[in-house]
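Participant: Here is a sequence together with a model predicted from it:
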Amino acid sequence: METKRLKRLPVGIQTFSNIIEDDMLYIDKTEYIWNMIHLCKYIFLSRPRRFGKSLLVSTLQAYFEGRKDLFKGLFIETVEKDWTEYPVLRFSLSTAKHCNKEELLLELSNKLTHYEAIYGKGAADEVKPNQRLKGIIERAYKKTGKKVVVLIDEYDAPLLDVVHEEEMLPVLRNVMRNFYSPLKDCDPYLQFVFITGITKFSQLSIFSELNNLKNISMRPDYAGVCGITAEEMLTAMSDYIDDFAEAQEITREEAIEGLKLQYDGYHFTWPSPDIYNPFSLLNAFQDHDYTNYWFGSGTPTYLIEMLRKFNVVPSDMNKMQTLASDFDAPTENMASITPLLYQSGYVTIKDFNRATRLYTLDIPNTEIRVGLMDSLLPNYVSMRKEAGNTTIAKMYLALSKDNLDEMFSLLQAYLLTVPYCDNANSEGHYQQLLYVIFSLFGRYVEVEVHTPTGRVDIVMKTDKALYLFELKLNMSAQAAMKQIDLKDYASKFALSGLPIVKVGINFDPERRTIGDWKVEDA
C-alpha cells in the first residue's frame, strides 16, 4: 500500500506566510478572522502561552497587508473581494520579558525605530514612547492614505514576571500604560486594533481608556479561534492520527483516546468544543510520542511565586469554583489566584451553573497535571527533585505490580534523605506530598473526600483498584486503619466497580518519614 505524503508540521513556526509558502499544515482559522474584523474596531483576546496567538496575529497581518496569494483555498478567499492593503504596525512584547525599566524602554524604542525608518521620524521633541507611537500612526496614515492597523501580541509579557513584586510591577506598568495611551487619541487614523495577552491588567490604558475594547476571550463564537478543536484534529489531522497510531503500534481509536487524555480538555467558555493544546499536539504527531511538551517549554516563575503568595496547595487546584465576575478581576489586585491559573492555562472550565453563575474549573489534562505537580514537587522534597523523580518512578512500578509494601518502603527510605522542611510536622504536608506523587503517577486522586460518616484523607483510583488512604501523625498505622473501619469509608465506594483497598499510614514527625503502614482489602 502506498504511503500517503503528509505535509510538514509547523512546530514552533508562528509566521503565517512561512507556513503557507513552505506548504506546511495549516488549520484554517480565517473564518474567525473575517468575523472579528466585522465585529468591532478594537478587540482583545486572552489565551495561554503557546496556544497560537502569535500565528493568529501573523495571519491578521498578512490579511491586512492584502496578501491574497497566501489565502488560496482558505475560507476568507471565498468572502473577501477587495483585498485592500493597509499600513500595519505589529508589536510583539514577548521580547520584553525579564526587563527592568531602562531595558523595557530600550526595547520599545527599538521597535518604534523600525517603523520610523518606514514612515519617517517626528520632530525633535517627539521622544517618549507614546509621542513616537502617535507620530508613527499619523505619518503612516498621511503617507499611505489608508487607516492604520495596530497588532499587539503578548501585551502583558513585560509585566507577568513581576506580577508578584510590589515595587517593580507599578514601575513597568506605568511604562506600558504610557506606550499604549495614544491608541484612543489616534482613533480617526485607525482601521483595526487587535491585542493579545494572557492576563488582564486593568490599570493599563488599553483597558481603562479604550472603553470600546471588545474582549472576545470567553465568547462562545470564538472558543476555537486558537488551539485545535477535536473536530479539526479528527478531520484536518486525520492522516497524522493514523501515522501516530502506526508508530505507537496501537489502533486509531487508542491513539485518539491517548491524545485526548494527554492534550485535550481546554474550554474557554461554556459550553465549548474540546480544545487541544496546539504546541503539544503538533510535537506529539512529529515525535510519535506522548511527552509533556508544553511544560517542557518552560514553567513561568510568576505562577510558582503566586501559588506561594496565595498559599495554594496542590490539591486546591482540583475542582475549583469561581463566579463569572471573577474572570474580570484585575491581575494586579487579585483576591484569589483562580483567574490567573485559568488565564495561564493551568486550570480550565469544566462546567457552568447559570443559576448561580458559578464556573467549575479543573486541570485540563494529564500533561498539565503531571507537569504542574512536577514543578511543585520541590516544595515537598526540598531541592532533591532529581532523586525524588527517580524514587517516584520506582514507586509507580511497584504500584503497577500491586506491591504497596515496596512502594512505601521506597518512599520511607527516600524521605529520610530529604533535608528538614518547616511543614514536616503537619499531617497536611504529607497529605499534599502524597497528592503530588499520585498525580505524577497520572492517576485519579482526590483529597478530603466526603462520606456520610466523615472524610477520607486521600482517594486514588487505578485500573485495578480504588485505594482509600487515612493518614496519622505520630500515632500508628493501626489507628489509621481503625478509623477507616469505624467510619465505614469503604461503603461509599461499593458501587465503583473496582476492588477497594484500605491503606493506613502513620508519619513520624521526628524522623520526617513514614513510621509504619498497613494495607488491607475491604
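Facilitator: Perfect, thanks for sending it.
Participant: From now on I want contacts and neighbour counts done on CA atoms only, so please keep to that.
Facilitator: Noted.
Participant: First-to-last residue distance for stretch 209-222?
Facilitator: One end of stretch 209-222 sits 24 Å from the other (Cα to Cα, to the nearest Å).
Participant: Also stretch 180-194?
Facilitator: Using Cα to Cα, the end-to-end distance of stretch 180-194 comes out at 12 Å.
Participant: which residue ranges form the strands in the stretch 251-400 of the chain?
Facilitator: In the stretch 251-400 of the chain, the strands defined using DSSP state E, counting those that start in this stretch lie at 275-276, 320-323, 348-353, 358-362.
Participant: Please identify the deepest-packed of those strands.
Facilitator: Mean neighbour count (mean count of other Cα atoms under 10 Å) peaks for strand 275-276 among these, with a mean of 26.
Participant: ok, and what's touching that strand?
Facilitator: Applying Cα atoms under 8 Å, 6 or more residues apart in numbering, the external contacts of strand 275-276 come out as 224, 227, 228, 229, 230, 260, 263, 264, 265, 266, 267.
Participant: what's the distance between it and the middle of its chain?
Facilitator: The chain centre lies 11 Å from the centre of strand 275-276; the measure is Cα atoms, centre = their mean, to the nearest Å.
Participant: what residues are up against the residue most central in space within the chain?
Facilitator: Centroid-nearest residue in the chain, with Cα atoms, centre = their mean: residue 345, separated by 2.1 Å. Residue 345 is in contact with 47, 48, 49, counting by Cα under 8 Å, 6+ apart.
Participant: Reformat the residues you listed as a markdown table; add neighbour count.
Facilitator: Listed next are the contacts of residue 345 as a markdown table, based on neighbours: other Cα atoms under 10 Å:
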| residue | neighbour count |
| --- | --- |
| 47 | 23 |
| 48 | 19 |
| 49 | 19 |
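Participant: what comes up buried for stretch 309-324?
Facilitator: Within stretch 309-324, the residues that count as buried by 16 or more other Cα atoms under 10 Å are 313, 314, 315, 317, 318, 319, 320, 321, 322.
Participant: second one coming, line it up with the first:
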Amino acid sequence: MKKLPIGISTLSSIIDGGCVYVDKTALIAQLVNDGRYYFLSRPRRFGKSLLVDTLKELFEGNEALFRGLHIHPHWDWTKQHPVIHISFNDGVHTDRAQLEQRITGQLQDNAARLQITLPESNDNALLFARLLERAVAHHGQPAVVLIDEYDKPMNDQIDHPERAIELRDGLKNLYSVLKGRDTLLRFVLLTGVSKFSQVSLFSGLNNLQDITLRSTYSSLCGYTQVELEQNFADYLPGVNLEQMRRWYNGYNWLGESVYNPFDVLLFLQEKRYRSHWFATATPTFLLKLLKAGQYYLPELEHFEVHEASLGSIDIGNMSAEALLFQTGYLTIHDTLIRGEQLYLVLGYPNQEVKVAFTTHLLAELTPRTVRPERYSLRIYDALAAANLDALHELLKRFFASIPHDWYRNNHIEQYEGYYASLFYAHMVACGANTIPEDVTSTGQIDLTVIVENKVFIVEFKALDTEQANSKALAQIKSKHYADKYCDGRELYLVGIEFSKPLRNIVGFEWELAPQ
C-alpha cells in the first residue's frame, strides 16, 4: 500500500524510484489540539500544499494512510469531517473576473465531492456560505476549511498595485464568510507567502492565530538536520554534511532551523551544489525595490528590524525587509531585546540564497551591457592564485565599463554605499566565502574574503577626491585586523580606495602579512 507523503515527506521516484517519509504528525496533532483557526506563512516550495493535503486526509478519516505514524493512536477515526479545500496555487491570476471564475469553479468542485448542491448564483460569498452550511448539515460534523496560498492572486500582481488591490477585494469578499461561524467550523488553516493587512481576514476573524513566528512550529514545514540525517541516510553516503548544511539549511522562524525540501530533493538527485530553489523564480520586484531603496548590500547579512515590521504588508506601501523575510531571501539569525522592544536580526539563510541573490542584485545595479557575470570566474581565479595585481586590473576594468550616461539616468552615484556594494557583490558572486563587517577585538573589518586557504582582509574606502591617501591599508595595520586570522593560512592585507568623482579605483595597496 502506498502511504500518503506526510508533512514534508516524499522523494517519490525522484531518487532511484524510492520514497522517504518524514513524520510531522506529532506537530500536526499539537496544532489541531491547541486551537482551531490558524494562519501560516512560509516561502514558496516549502511544503505548504503537502501540509494542507495531509490535514485534509486526516480530517476526512483516511486511517490507512496514517498507520505507523505518531498521530495514528491519538486520533479519533470515528469522526469524518467535511473538508472544504481551496487552493490558489495553480496559474497566474490577472484580473477580478478571472479570479471570481476560478473561485466559483473550486466551490462547485468542493460541493460535488461533498455530495451537496449549491444554488445558482454569481455571488461567491453566498456560494461559500451555502457550501459551508450544507456540508455541515449533510455530514453531521463541523467543517474543516483549508485555503492554500491564500495570497497568491495578490502576489501575482505585486508590481501592479491597482490590479493587486482589485484582486484583494475579491478575496476579501470570499474570506469574510468565515467570520462569526464558530458553530460550523472545526478547524481552519490558511497558508501563504505574505501576510497582507487589508484582506478583512486578520482583523475580522478574531481567533485566527498567526503561527508564522511560533517557535513550536518553526520546523512544521521543512527538514531539520536530524530529520535529514535519519530519514535520508541511504542517500547521504559521500555527501559532505557540513557543506550541505552551509548551502541549504538555515531557514528559521524563532525555532529550529530547517532545509527547504525542494533543495534537498534536487541535491540528492544530482549531488551538485546549485541554486535549485532560487532558480524556480527570479525576484525581479524585490531587486527593483532594493535598488530604489539604495540598500547597502553587505547590511543584508546582518539586518536589524523591529518585530512588528515583519508582521504584515500593504499593497503599494511595502518594506523591502518584510518582503525579503516573507519570501525566504532573508531569515531570522538572532533576537535582540532593547528596552521592552524585540528586534530580529535577519540575514541570508544559506550559501545558495546569498550567492544567487547577490549575483542577481549585481546585475540589477549595473547596465546590461556590462555583464558582470563575465568577471566572476576571473576574479575567483585571481584570488585563488593570490594575483592581486590581476584583481586590481579586473576591478578597474569593471568600473570603467559602466557608462557615464547610466549614472546620470539612474542617479546611482548619489548612493553612498553603491561602490562598496558592487565590490562586495563581486566577491560573493565569484563564489568566495565572504564575511562583511567582520568583528575583531579592535574594530570591524570591512570585508574578509576566503578562497582556497587564502584569507584577504579588505578595507574599502570611497573618497570624495581624485587622489588616494593610503589610509585604507594603514587602517588595517593600525587596527591589527590580521591578528584574527593568524592561523597558518596565507593572509593578505588589501586597501582599496575609490574616487567617486572619477568613478574608479585610484588606490590599491596590498601586503602579504607575516605569520
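Facilitator: Sure, I can see it. None of these values were measured; they are calculated from a predicted model.
Participant: TM-score for the pair, please.
Facilitator: Once superposed, chain against chain, the TM-score is 0.87 (TM-score structural alignment, normalised by the length of the second structure); 496 aligned residues with a Cα RMSD of 3.2 Å.
Participant: returning to that earlier point: now the two most distant members of the contacts of strand 275-276 of the first structure.
Facilitator: Farthest apart among the contacts of strand 275-276 of the first structure by Cα to Cα are 224 and 260. That separation is 16.1 Å.
Participant: picking up where we left off before, how close does the residue nearest to the centre of the first structure get to residue 294 of the first structure?
Facilitator: Residue 345 of the first structure sits at a distance of 10 Å from residue 294 of the first structure (criterion: Cα to Cα).
Participant: How about residue 203 of the first structure?
Facilitator: 30 Å.
Participant: Same question for residue 252 of the first structure.
Facilitator: Residue 252 of the first structure is 24 Å from residue 294 of the first structure, by Cα to Cα.
Participant: quick one on the thing from earlier: can the strands of the stretch 251-400 of the first structure go into TSV with extra columns for distance to residue 113 of the first structure?
Facilitator: Below are the strands of the stretch 251-400 of the first structure laid out as TSV (distance: least, Cα to Cα, whole Å):
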stretch	distance to residue 113 of the first structure
strand 275-276	38
strand 320-323	44
strand 348-353	40
strand 358-362	44
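Participant: What residues does the counterpart of residue 168 of the second structure in the first structure make contact with?
Facilitator: Under the alignment (TM-score structural alignment), residue 168 of the second structure pairs with residue 173 in the first structure. Contacts for residue 173 of the first structure (Cα under 8 Å, 6+ apart) come out as 159, 203, 204.
Participant: Could I get the buried residue list for the host helix or strand of residue 173 of the first structure?
Facilitator: Per DSSP states H and E: residue 173 of the first structure is located in helix 168-180. Using 16+ other Cα under 10 Å as the test for burial, helix 168-180 of the first structure gives 169, 170, 172, 173, 175, 176, 177, 178, 179, 180.
Participant: That helix vs the second structure, average distance?
Facilitator: Superposing on the second structure places helix 168-180 of the first structure at an average distance of 1.4 Å from its equivalents, by mean Cα distance after the TM-score superposition for the first structure.
Participant: What is the aligned counterpart of residue 497 of the first structure in the second structure?
Facilitator: Alignment note: residue 497 of the first structure maps to residue 486 in the second structure; criterion TM-score structural alignment.
Participant: Sorry, wrong one. I was asking about residue 51 of the first structure.
Facilitator: With TM-score structural alignment defining the correspondence, residue 51 of the first structure maps onto residue 46 in the second structure.
Participant: In contact with its match: list those residues for me.
Facilitator: Neighbour list for residue 46 of the second structure: 221, 222, 260, 261, 262 [criterion: Cα under 8 Å, 6+ apart].
Participant: That one should be in a helix, yeah?
Facilitator: No. Under DSSP: H, G, I helix; E, B strand; the rest coil, residue 46 of the second structure falls outside any helix and is assigned coil.
Participant: The second structure: which residue goes with residue 369 of the first structure?
Facilitator: For residue 369 of the first structure, the aligned position in the second structure is residue 354, judged by TM-score structural alignment.
Participant: show me what contacts that match?
Facilitator: Each residue near residue 354 of the second structure by Cα under 8 Å, 6+ apart is listed here: 348, 428.
Participant: and the gap between it and residue 348 of the second structure?
Facilitator: Per Cα to Cα, residue 354 of the second structure is found 6 Å from residue 348 of the second structure.
Participant: What lines up with residue 162 of the first structure in the second structure?
Facilitator: In the second structure, residue 162 of the first structure lines up with residue 157, judged by TM-score structural alignment.
Participant: How many residues are close by its match?
Facilitator: Neighbour count of residue 157 of the second structure, defined by other Cα atoms under 10 Å: 20.
Participant: do residue 17 of the first structure as well
Facilitator: By other Cα under 10 Å, 19 other residues sit near residue 17 of the first structure.
Participant: Can you verify my assumption that residue 508 of the first structure contacts residue 473?
Facilitator: Yes. The pair residue 508 of the first structure and residue 473 passes the contact test of Cα atoms under 8 Å, sitting 6.3 Å apart.
Participant: which residues of the first structure does stretch 135-146 of the second structure align to?
Facilitator: Against the first structure, stretch 135-146 of the second structure falls on residues 140-151 (TM-score structural alignment).
Participant: Just the buried positions in that stretch, please.
Facilitator: By 16+ other Cα under 10 Å, the buried positions in stretch 140-151 of the first structure come out as 140, 141, 146, 147, 148, 149, 150, 151.
Participant: what residues are up against the second one?
Facilitator: Just to be clear, that refers to residue 141 of the first structure. The contact partners of residue 141 of the first structure, taken as Cα under 8 Å, 6+ apart, are 87, 147, 148, 189.
Participant: That one belongs to a helix, doesn't it?
Facilitator: Yes. Assigned with three-state DSSP, residue 141 of the first structure falls within a helix.
Participant: Next, the contact list for residue 412 of the second structure, please.
Facilitator: Residue 412 of the second structure makes contacts with residue 418, as judged by Cα under 8 Å, 6+ apart.
Participant: Correction: the previous question concerned residue 287 of the second structure.
Facilitator: Contacts of residue 287 of the second structure (Cα under 8 Å, 6+ apart): 360, 361, 364.
Participant: ok, and the most crowded of these?
Facilitator: Of all the contacts of residue 287 of the second structure, the highest neighbour tally under other Cα under 10 Å goes to residue 361, namely 23 neighbours.
Participant: do you know how far the nearest residue to that residue once chain neighbours are set aside is from residue 278 of the second structure?
Facilitator: Spatial nearest neighbour of residue 361 of the second structure, excluding adjacent residues (Cα to Cα, 6 or more residues apart in numbering): residue 287 at 6.1 Å. In this view, residue 287 of the second structure and residue 278 of the second structure are 13 Å apart by Cα to Cα.
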